[in-house]
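Engineer: build the 3D model from these lines:
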Amino acid sequence: MFRPLSVFIGLRYTAAKRRNHFISFISLVSMLGLILGVMVLITVLSVMNGFDRELKQRILGMVPHAVVESREGLDDWRSVADIAAQDPDVVGVAPYTQAKGMVTGRGQVQGVMINGIHPQKEVDVSIIQNHMVTGSLANLESGSFQIIIGTSLARRLGVGQGDRVTLVLPEASVSPAGVLPRLKRFTVAGTFSVGAELDSSYTLVHYQDAAKLLRLGDKAQGIRIKVNDLFKAPMVADRIAQELPGNRYRTTNWTHTHGNLFEAIRMEKTMIGLLLMFIVAVAAFNIVSALVMVVTDKKADIAILRTMGMTPRGIMGVFMVQGAVIGVGGTIIGTLLGIALAMNVSGVIEWVESVLSMQFLSADVYFISYLPSELQWNDVMIVGGAGLVMSLLATIYPAWRASRVQPAEALRYE
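Structural biologist: The predicted model follows:
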């Protein structure tokens, strides 16, 4: 099979056993460094993608994508919901009433966010039903004053399903006995588990019970909207507000409440990727030192090839092929190992935890209790392409040095 002479000689040099074992060792270290750098970079980026996915699914599965509300409350929330539901980008609409307060039980007190919901419509805009530990949203009936709390809050208060707790609002009521805080006894109808922060500060009651507690009558504070594309939420909310009669409506969306969090995650992913890319760059440019030593070791061979008629460009091609074998081989192997590890990192961490009998991400401390991973092929292509480009660039200077070797000088002492 015909091959260009430079490729043929370069591959022979790569496969041949060198007299200088130190050069072989440096070449091996360069390839291993490139393999590890590419593998770790793909794995870390996949884990960052996994955390980003989990946060979007959990946080944005609980908080509204967009909200339409009024300062006076919505006594006609059903007509507003009907108008919002007609938007082609809207997949779910539900009323809500929200307030800050405290919940007490068995002598313990915890500040919480009180969320009044419509049990049947809440499943259209929230993932809470999929994370119920005990009870169900259907247990929330108007007038029954039932409450659903997170598992962390239930443990802190020492209560469970069927127990009684007291909701305390920061507003005071004037009575013959003096100024008293507004409070109401509720029965725990169920518990849920979504994440550490929400499990300790998020409570659910029927929106009509919340309205009675807040003295809103039959009004809802607003409607929650779920859209099919998160990034369309601001546009969809503004579009719905323009279709509603009057100017008493205002809108908010998840970019106002949690946008900074996801911007921080994206920036962190970029910075970590950049720092790890420097590791790949160091490993790639180790090829320079390996090839420089190879050129020094092969000066006599280079001189012989030149006297036999090989051009400087051909000599340069020989050593570029030799360096490219190290770079391309290391990048391909590292990419394959990185893909394999990224797709199985959760199982690997679980195995390590079982061997060491410890848990790295405790559910009581961290929002996510396992190491998620989401392999994105554009990350793989960027990392693999960058590794190939850097390793090929690293071969240029040593190969150029080889092409500048003068045969007479190289053979003088041979």
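Engineer: every contact and neighbour count from this point should use C-alpha atoms.
Structural biologist: Fine.
Engineer: so D364 sits right up against E197, yeah?
Structural biologist: No: with contact defined as C-alpha atoms under 8 Å, D364 does not count as touching E197 (9.2 Å).
Engineer: contact partners for the residue positioned nearest the centre of the chain?
Structural biologist: Geometric centre of the chain, nearest residue: D52, 2.1 Å, by C-alpha atoms, centre = their mean. With contact taken as C-alpha atoms under 8 Å, 6 or more residues apart in numbering, D52 is in contact with F262, I265.
Engineer: hmm, 10 Å instead?
Structural biologist: S46, L261, F262, I265, R266, K269, P372, S373, E374 (C-alpha atoms under 10 Å, 6 or more residues apart in numbering).
Engineer: equivalent analysis for Y370, please.
Structural biologist: So Y370 contacts F51, S346, G347, I349, E350, Q359, F360, L361, S362, A363 (C-alpha under 10 Å, 6+ apart).
Engineer: now swap in N286 and tell me
Structural biologist: N286 neighbours (C-alpha under 10 Å, 6+ apart): I26, S27, V29, S30, M31, G33, L34, V280, G327, S391, A394, T395.
Engineer: if I look at it, how far off is L28?
Structural biologist: 10 Å (C-alpha to C-alpha, to the nearest Å).
Engineer: cool, A386 as well?
Structural biologist: A386 is 20 Å from L28, by C-alpha to C-alpha.
Engineer: buried ones in stretch 163-181?
Structural biologist: Residues of stretch 163-181 classed as buried by neighbour count (16 or more other C-alpha atoms under 10 Å): R164, V165, T166, L167, V168, L169.
Engineer: among those, which ones are in strands?
Structural biologist: If you go by DSSP state E, the buried residues of stretch 163-181 have R164, V165, T166, L167, V168, L169 in strands.
Engineer: common neighbours of N286 and L28, please.
Structural biologist: L34.
Engineer: which parts of the stretch 1-150 of the chain are helices?
Structural biologist: Here the stretch 1-150 of the chain has its helices, by DSSP state H, counting those that start in this stretch, at 5-15, 21-62, 77-85, 119-122.
Engineer: closest to T311 out of these?
Structural biologist: helix 5-15 (10.2 Å; C-alpha to C-alpha).
Engineer: now the angle from the closest one to helix 21-62?
Structural biologist: Computed by axes from the mean of the first three to the mean of the last three C-alpha atoms, to 10 degrees, the angle separating helix 5-15 from helix 21-62 equals 90 degrees.
Engineer: re earlier: shared neighbours of D364 and E197, which are they?
Structural biologist: S152.
Engineer: now the contacts of N286 in JSON lines, please, with extra columns for neighbour count and distance to M62.
Structural biologist: Below are these laid out as JSON lines (neighbours: other C-alpha atoms under 10 Å; distance: C-alpha to C-alpha, whole Å):
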{"residue": "I26", "neighbour count": "17", "distance to M62": "53"}
{"residue": "S27", "neighbour count": "24", "distance to M62": "53"}
{"residue": "V29", "neighbour count": "16", "distance to M62": "49"}
{"residue": "S30", "neighbour count": "24", "distance to M62": "48"}
{"residue": "M31", "neighbour count": "26", "distance to M62": "47"}
{"residue": "G33", "neighbour count": "22", "distance to M62": "43"}
{"residue": "L34", "neighbour count": "34", "distance to M62": "42"}
{"residue": "V280", "neighbour count": "27", "distance to M62": "39"}
{"residue": "G327", "neighbour count": "30", "distance to M62": "47"}
{"residue": "S391", "neighbour count": "31", "distance to M62": "46"}
{"residue": "A394", "neighbour count": "23", "distance to M62": "50"}
{"residue": "T395", "neighbour count": "29", "distance to M62": "53"}
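Engineer: one more sequence to fold, the one below, so I can look at both together:
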Amino acid sequence: MFKPLPLFIGLRYTAAKRRNHFISFTSLISLIGLVLGVMVLIIVLSVMNGFDRELKQRILGMVPHAKITKVYGTISDWESLIQQMEDSPRVISAAPFNNTQGMLTSNGRVQPVAIYGVAPDYEQKVSIVNDHMRAGKLADLKPGQFDIVLGDIVARRLGAQVGDKVTLVLPDASVNPAGVFPRMKRFNVVGIFEVGAELDSSLAIIHFQDAAKLLRIKEGVQGIRLKMVDLFTAREDVGKLANTLHDRYYYSDWTRTHGSLFQAIQMEKTMIGLLLTLIVAVAAFNIVSTLVMVVTDKQSDIAILRTFGASTKTIMGIFIVQGSVIGVSGTLLGVILGVLVGANVPEIVDWIERTFEIQFLSGDVYFIDYLPSQLQWSDVGIITVAALSLSFLATLYPAYRASRTQPAEALRYE
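Structural biologist: This next block holds a predicted model:
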């Protein structure tokens, strides 16, 4: 079968045993370095993609994509406003809310929380909280009964379970003849949610009518929460919607409360990707030293080929093939291992945690308590092309140096 001469000799040199075992050792080190570099780059970017996905699904599934509040007073005709918002093609659904802050006390413990008043029927359309109820359900919130749903971490810190009572202390005071006293209200715990994010430690949910009583709102609600079609155009979309309303409304979106978190994740992904690409570059350019030693070791063979009429292009092709074999083999092995590990990071980390009884991420410290992963084939493709390109570039100088070998000089002392 016909084979081009550079390919035939290059593959034969690659498979042949070395007279100098150190060259074989450096070739192996170059290969392993490239495998590890590509594998680690795929795994780390998969984990960063996983964090980005969890942020979108969990945190942005709980906090409003956008919200509209009146500049002065409350929204009395909130039902008609919700219908108007949902008629927009940029809005999926809408729900009313009242919110405030306070401290919950139970069993001698105190926990600061954000109190979010919702309409259960509407809230299920804009929030994922009902899908992450550990006990009870959102529909258990009944107006006038002062029921409350707690985040899992809030409940644990207060030592509260479903059926217990907790006391809410509001950040204002009531004055009576006996003096000034903080405003307090007893609530019945009817549910506990766990979304695996920081909101588990800072959020409590009550019925919006109960929240209105606490806030002394006579009618209406404080604002309307919107679930948008496109998260990344939420600011522009909600601005256009607010401008179509007759009264003066203030609008905001998720980028004001959690935008910096997403920007930090994207910046970290970019910087880590750049740093790990440099590691791949270092591994790829180890091929340079390996091929330089091979060229030195094969001086007499190169000289003989030149005397038989091999051109400089043929000699360059031989060593480009030999270096490319290392680059292609290392890259493919790295991609295979990286894809296998990157796609199964949560299971691997879970096994390590159970086997060695350690925990990498604590839900009390981080916004999630496990290591997520999302393998994106676009990242794999970019990494593969980058690694192959760097490996090919690393072969050019040694191949050029081999092509400049002078037969007379190389064979003088043979």
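Engineer: could I get the TM-score for this pair?
Structural biologist: Laid over one another, the chains give 0.98 as their TM-score (TM-score structural alignment, normalised by the length of the first structure), with 413 aligned residues with a C-alpha RMSD of 1.1 Å.
Engineer: buried ones from the contacts of D52 of the first structure, can you make that a ChimeraX selection?
Structural biologist: Command for ChimeraX, covering only those of these found buried under the criterion 16+ other C-alpha under 10 Å:
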select :46,265,269,372,373,374
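Engineer: distance check, the equivalent of Y122 of the second structure over in the first structure against A94 of the first structure.
Structural biologist: Aligned by TM-score structural alignment, Y122 of the second structure pairs with K121 of the first structure. Distance of K121 of the first structure to A94 of the first structure, given as C-alpha to C-alpha: 5 Å.
Engineer: mind listing what V405 of the first structure touches?
Structural biologist: V295, T296, K299, A300, I302, A303, R306, P312, I315.
Engineer: and those residues, which of them are buried?
Structural biologist: So, by 16+ other C-alpha under 10 Å, the buried ones in the contacts of V405 of the first structure are V295, K299, A300, I302, A303, R306, P312, I315.
Engineer: and stretch 109-127 of the second structure, end to end?
Structural biologist: Note: stretch 109-127 of the second structure ends 29 Å apart using C-alpha to C-alpha.
Engineer: in that stretch, what counts as buried?
Structural biologist: 110-120, 122-124, 126-127.
Engineer: and if you look at stretch 364-380 of the second structure?
Structural biologist: F367, I368, D369, Y370, L371, P372, S373, Q374, L375, Q376, V380.
Engineer: kindly report the same for stretch 402-414 of the second structure.
Structural biologist: A402, S403, T405, P407, A410.
Engineer: identify the farthest-apart pair in the residues you listed.
Structural biologist: Those two in these that are separated most widely, counting by C-alpha to C-alpha, are S403 and A410, at 12.2 Å.
Engineer: overlap in contacts, these two.
Structural biologist: By C-alpha under 10 Å, 6+ apart, the residues touching both S403 of the second structure and A410 are I302, A303.
Engineer: please, where are all the helices along the stretch 201-350 of the second structure?
Structural biologist: Using DSSP H, counting those that start in this stretch, helices in the stretch 201-350 of the second structure cover 208-214, 234-243, 255-297, 299-307, 312-342, 345-356.
Engineer: now the longest one on the first structure. Mean distance?
Structural biologist: Spelled out, it's helix 255-297 of the second structure. Superposed on the first structure, helix 255-297 of the second structure shows a mean distance to its aligned partners of 0.5 Å (mean C-alpha distance after the TM-score superposition for the first structure).
Engineer: so that helix versus helix 5-15, what angle?
Structural biologist: 90 degrees.
Engineer: so helix 255-297 of the second structure versus helix 312-342, what angle?
Structural biologist: Going by the same axes, to 10 degrees, helix 255-297 of the second structure makes 140 degrees with helix 312-342.
Engineer: picking that back up, closest to V205 of the first structure among the contacts of D52 of the first structure?
Structural biologist: Looking across these and measuring by C-alpha to C-alpha, the closest to V205 of the first structure is L261, at 27.4 Å.
Engineer: now do the contacts for the closest one.
Structural biologist: Applying C-alpha under 10 Å, 6+ apart, we find L261 of the first structure in contact with D52, L55, T255, M267.
Engineer: which among those residues count as buried?
Structural biologist: Among the contacts of L261 of the first structure, those classed as buried by 16+ other C-alpha under 10 Å are D52, L55, T255.
Engineer: just to revisit the earlier point, and the match of Y122 of the second structure, how far from T97 of the first structure?
Structural biologist: Taking C-alpha to C-alpha, one finds K121 of the first structure at 14 Å from T97 of the first structure.
Engineer: what do you get for H258 of the first structure?
Structural biologist: According to C-alpha to C-alpha, H258 of the first structure stands 19 Å off from T97 of the first structure.
Engineer: of these two, which one has the most company?
Structural biologist: T97 (28 against 14; other C-alpha atoms under 10 Å).
Engineer: ok, of the buried ones among the contacts of V405 of the first structure, which one's closest to V7 of the first structure?
Structural biologist: For these, the nearest to V7 of the first structure is I315 (10.2 Å; C-alpha to C-alpha).
Engineer: for that closest one, give its distance to I349 of the first structure.
Structural biologist: 48 Å.
Engineer: and M132 of the first structure, by the same measure?
Structural biologist: From M132 of the first structure to I349 of the first structure the distance is 26 Å (C-alpha to C-alpha).
Engineer: quick check, G259 of the first structure in contact with T252.
Structural biologist: No: G259 of the first structure is not in contact with T252 according to C-alpha atoms under 10 Å; the separation is 11.7 Å.
Engineer: which residues of the stretch 101-250 of the second structure fall in strands?
Structural biologist: For the stretch 101-250 of the second structure, the strands defined by DSSP state E, counting those that start in this stretch occupy 109-118, 133-135, 147-151, 165-176, 179-193, 203-207, 223-228, 249-253.
Engineer: how far out from the middle of the chain is the fourth one?
Structural biologist: Distance, stretch centre to chain centre, for strand 165-176 of the second structure: 40 Å (C-alpha atoms, centre = their mean, to the nearest Å).
Engineer: can you list contacts of it?
Structural biologist: So strand 165-176 of the second structure is contacted by 100-107, 110-113, 115, 147-148, 155, 158-160, 179-190, 214-215 (C-alpha under 10 Å, 6+ apart).
Engineer: show me the residues around G136 of the second structure that make contact.
Structural biologist: Here G136 of the second structure is in contact with N130, V149, V162, V189, V190, G191, I192, F193 (C-alpha under 10 Å, 6+ apart).
Engineer: how close does the counterpart of the second one in the first structure get to M310 of the first structure?
Structural biologist: It refers to V149 of the second structure. Taking TM-score structural alignment, the alignment pairs V149 of the second structure with I148 from the first structure. I148 of the first structure sits 82 Å away from M310 of the first structure, going by C-alpha to C-alpha.
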